[in-house]
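Participant: Return atomic coordinates for the entry below.
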Amino acid sequence: MPVIRHVHDLPPIARGGAVSIGNFDGVHRGHAQLIEQLRRRATEVGGPAVVFTFDPHPARLLRPEACPSPLTWTERKAELLADLGIDWVVAYPTDMGLLSLGPREFFDRVIVEVLAARAIVEGPNFFFGKNRAGNVETLAEFADSEGMTLDIVEPIEIDGAMISSSRVRDLVGLGRVGQAREWLTAPYRIRGLVTHGAGRGTDLGFPTANLDGVDTLLPAHGVYAGAAWLGNRSWPAALNLGPNPTFGDLATKVEVHLIGTDEQLYGQIMEVDFLERLRDTRAFDSAESLTKQLKADVAVANQVATDYLLSLGRTVGRT
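Facilitator: Below is the predicted model of the structure:
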């Protein structure tokens, strides 16, 4: 799905539908429930289902010291939203001009003038306008004045816990990627540029691709089962996130061992799904004991990741 970055690029067919405004970070199951209602409303009004989001997160400008690391980059977010049936994603380049608009100004300029919305769907904790002065009661008043419908979709719970982006962020930060996978609409994913490492993995028989420039939240240090993506190609992978204490290397690294290939992928952007956490990162008393553990890790990671890729109908290593 192409992401609309500027409102003047919004085509006429993207206007006059049902709209939801928010960050949609991670695109979790609560978001999916909201989008289901958004699609219903879009069908009723005979227009598109549109998500209006922000790039960057407004907190990065207003409270940069407190802004959390994102769970998704904009293109990935749009991809996940498209999978849920969204027709258009507007990722507005957040600036102080937008953030200085009062609630009524924001409503008139964005929802009425730009999007020509006929229906709005939001969660109960929606705030808008300067200093977050507008809430769902304010929005209901404005929507009624313009003849728009407004639906408020309640959050969903799993095992008594309310799903939210902040709670998903906590799970990922703790390395609980398996539970995060249950809360998200797709496994947690990062991306980075494939670069050369120290070459120790190759010496041990487990060559790795080092990922640099990761721009989203990193899970806790540990060894994980994962799936690696390069364009439309995919492989099962064993992932090591953290230091290499066996060799006295304490720098945090993201190392990806692609199972079943020895292709050289340097200089390319790789995306990696975190499927399950296998163990902590720890020091071994010898290279031999480390190699033995790596063999066990790779065997488990291969089974977990291959099952996952086959569930998607993927042929490992191919498009």
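Participant: For the rest of this, base every contact and every neighbour count on C-alpha atoms.
Facilitator: Will do.
Participant: Give me the nearest residue to Glu105, chain neighbours excluded.
Facilitator: Gly129 (7.8 Å; C-alpha to C-alpha, 6 or more residues apart in numbering).
Participant: quick one, strands of this protein?
Facilitator: For the chain, the strands defined by DSSP state E cover 3-4, 18-21, 49-55, 88-93, 119-122, 149-152, 157-158, 161-162, 188-195, 209-212, 222-230, 233-244, 249-258, 269-279.
Participant: ok, residues contacting the second one?
Facilitator: Surrounding strand 18-21, the residues in contact under the criterion C-alpha atoms under 8 Å, 6 or more residues apart in numbering are 38-39, 41-42, 45, 47-53, 111, 115, 117-122.
Participant: For the strands of the chain, please prepare JSON lines with the additional fields mean neighbour count and distance to Glu105.
Facilitator: Below are the strands of the chain laid out as JSON lines (neighbours: other C-alpha atoms under 10 Å; distance: least, C-alpha to C-alpha, whole Å):
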{"stretch": "strand 3-4", "mean neighbour count": "18", "distance to Glu105": "21"}
{"stretch": "strand 18-21", "mean neighbour count": "26", "distance to Glu105": "15"}
{"stretch": "strand 49-55", "mean neighbour count": "23", "distance to Glu105": "16"}
{"stretch": "strand 88-93", "mean neighbour count": "22", "distance to Glu105": "16"}
{"stretch": "strand 119-122", "mean neighbour count": "24", "distance to Glu105": "17"}
{"stretch": "strand 149-152", "mean neighbour count": "18", "distance to Glu105": "18"}
{"stretch": "strand 157-158", "mean neighbour count": "12", "distance to Glu105": "34"}
{"stretch": "strand 161-162", "mean neighbour count": "11", "distance to Glu105": "32"}
{"stretch": "strand 188-195", "mean neighbour count": "21", "distance to Glu105": "36"}
{"stretch": "strand 209-212", "mean neighbour count": "22", "distance to Glu105": "41"}
{"stretch": "strand 222-230", "mean neighbour count": "25", "distance to Glu105": "43"}
{"stretch": "strand 233-244", "mean neighbour count": "24", "distance to Glu105": "46"}
{"stretch": "strand 249-258", "mean neighbour count": "18", "distance to Glu105": "44"}
{"stretch": "strand 269-279", "mean neighbour count": "21", "distance to Glu105": "39"}
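Participant: Proceed likewise with the subsequent sequence, for comparison:
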Amino acid sequence: MELIRGIHNIRSQHHGCVLTIGNFDGVHLGHREVIKGLLRDASALNLPSTVMLFEPQPQEFFLKERAPARLTRLRDKLALLAKLGVERVVCVSFNGRFASQSAAEFVSEVLLKKLGVKALTVGDDFRFGKGRSGDFSLLKAMGETAGMAVKSTESFKKANARVSSTAIREALRAGDLELAKAMLGHDYAISGRVIHGWKKGRELGFPTANVALKRQVCPLSGVFAVQAKVGTHTYNGVANVGNKPTFNGTRALLEVHLFDFQQSIYGQFIEVQLKAKLRDEHKFNGLDALVAQINQDIIEAKQFFTLSTTADVSGGL
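Facilitator: Below you'll find the model as predicted:
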């Protein structure tokens, strides 16, 4: 998949495509329906399938720390889109200059002149341009005069409820990982490079792999049973997502203790799939209480994986 970073990097060879536009946060089942339509149109017109997304996401630009929690970092989003078969992604830098562009200018200068869009698919609630003045009707009207077909994809439904990034955030905040998985189409995961931490876990007898949560707001917190992919191997473990209140931490971290794991993996990329929430994060009165609780968390996580394995075997008989 080709990544075009910024409108200024769109070249003549990128002119002529089939496009969809959005945040694609989480690349959930609703997004996948949009991508399926995009790929069908691209095949019919023999043009590259192209996704336009924004970094930072618009609400992060306007609302800063009050923005909704992000589900996926750019790297993870790109990996998921590539897996779905998207050929190109245009990652637009969402800044003051771009935000001040009128809706009509965006269509004429970016979509038509630079990208030469022949078919455009947008969500039914898509708004764009300065003051969010652009909508489907504007796209349709400008498209008709320029030879750009425009269609809206109805919101994908599952269990009579709209699949949306907002609904997934609410499920994660409530600790309902199964509901989140049902809407995402996969386990919710956090990924990143392992960094050096305070080494407190090692001192307490529970060494952890730490990943900085490079987002303004995290969609969930607490202690979870997890599976972590390190290289080509997968390990069970227990993880804390939060700011370590017992140690008066202020920076949000993902801390993962992997079972039967002794390797040093600083600097390596790790993907951590959250399987079940065990409890909320809270502050303990002393290290003895913390150690006792961690031991209990490990017991419960191992019980979860034992029961999951038993259920999988039973289901296959």
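Participant: Against Leu101 of the first structure, how distant is the residue nearest to Glu105 of the first structure?
Facilitator: Going from Gly129 of the first structure to Leu101 of the first structure by C-alpha to C-alpha, to the nearest Å gives 6 Å.
Participant: likewise Pro70 of the first structure?
Facilitator: Pro70 of the first structure sits 24 Å away from Leu101 of the first structure, going by C-alpha to C-alpha.
Participant: quick one: which of the two has more around it?
Facilitator: Legend: neighbour count by other C-alpha atoms under 10 Å for Pro70 of the first structure and Leu101, higher for Pro70 (19 against 16).
Participant: Wait, the more buried one touches Val27, no?
Facilitator: No. Assessed by C-alpha atoms under 8 Å, Pro70 of the first structure is found out of contact with Val27, at 11.3 Å.
Participant: sorry, back to before: the second structure: which residue goes with the residue nearest to Glu105 of the first structure?
Facilitator: The alignment partner of Gly129 of the first structure in the second structure, by TM-score structural alignment, is Gly129.
Participant: Verify the stated contact: its match with Arg97.
Facilitator: No. Gly129 of the second structure lies out of contact with Arg97 (C-alpha under 8 Å); the separation is 11.1 Å.
Participant: Among those two, which residue is more densely surrounded?
Facilitator: Gly129 (18 against 8).
Participant: measure Ala146 of the second structure to Arg32 of the second structure for me?
Facilitator: 28 Å.
Participant: Check Asn295 of the second structure too.
Facilitator: Distance from Asn295 of the second structure to Arg32 of the second structure, by C-alpha to C-alpha: 40 Å.
Participant: How are the helices of the first structure distributed by residue range?
Facilitator: With DSSP state H as the criterion, the first structure has helices at 29-45, 58-62, 74-83, 96-99, 103-106, 136-145, 165-173, 177-183, 200-204, 287-311.
Participant: mind checking which of those is nearest Arg191 of the first structure?
Facilitator: helix 74-83 (9.8 Å; C-alpha to C-alpha).
Participant: got the buried residues for the closest one?
Facilitator: Neighbour counts using 16 or more other C-alpha atoms under 10 Å place Thr74, Arg76, Lys77, Ala78, Glu79, Leu80, Leu81 of helix 74-83 of the first structure among the buried residues.
Participant: If I take it and helix 29-45, what angle do their directions form?
Facilitator: 60 degrees (axes from the mean of the first three to the mean of the last three C-alpha atoms, to 10 degrees).
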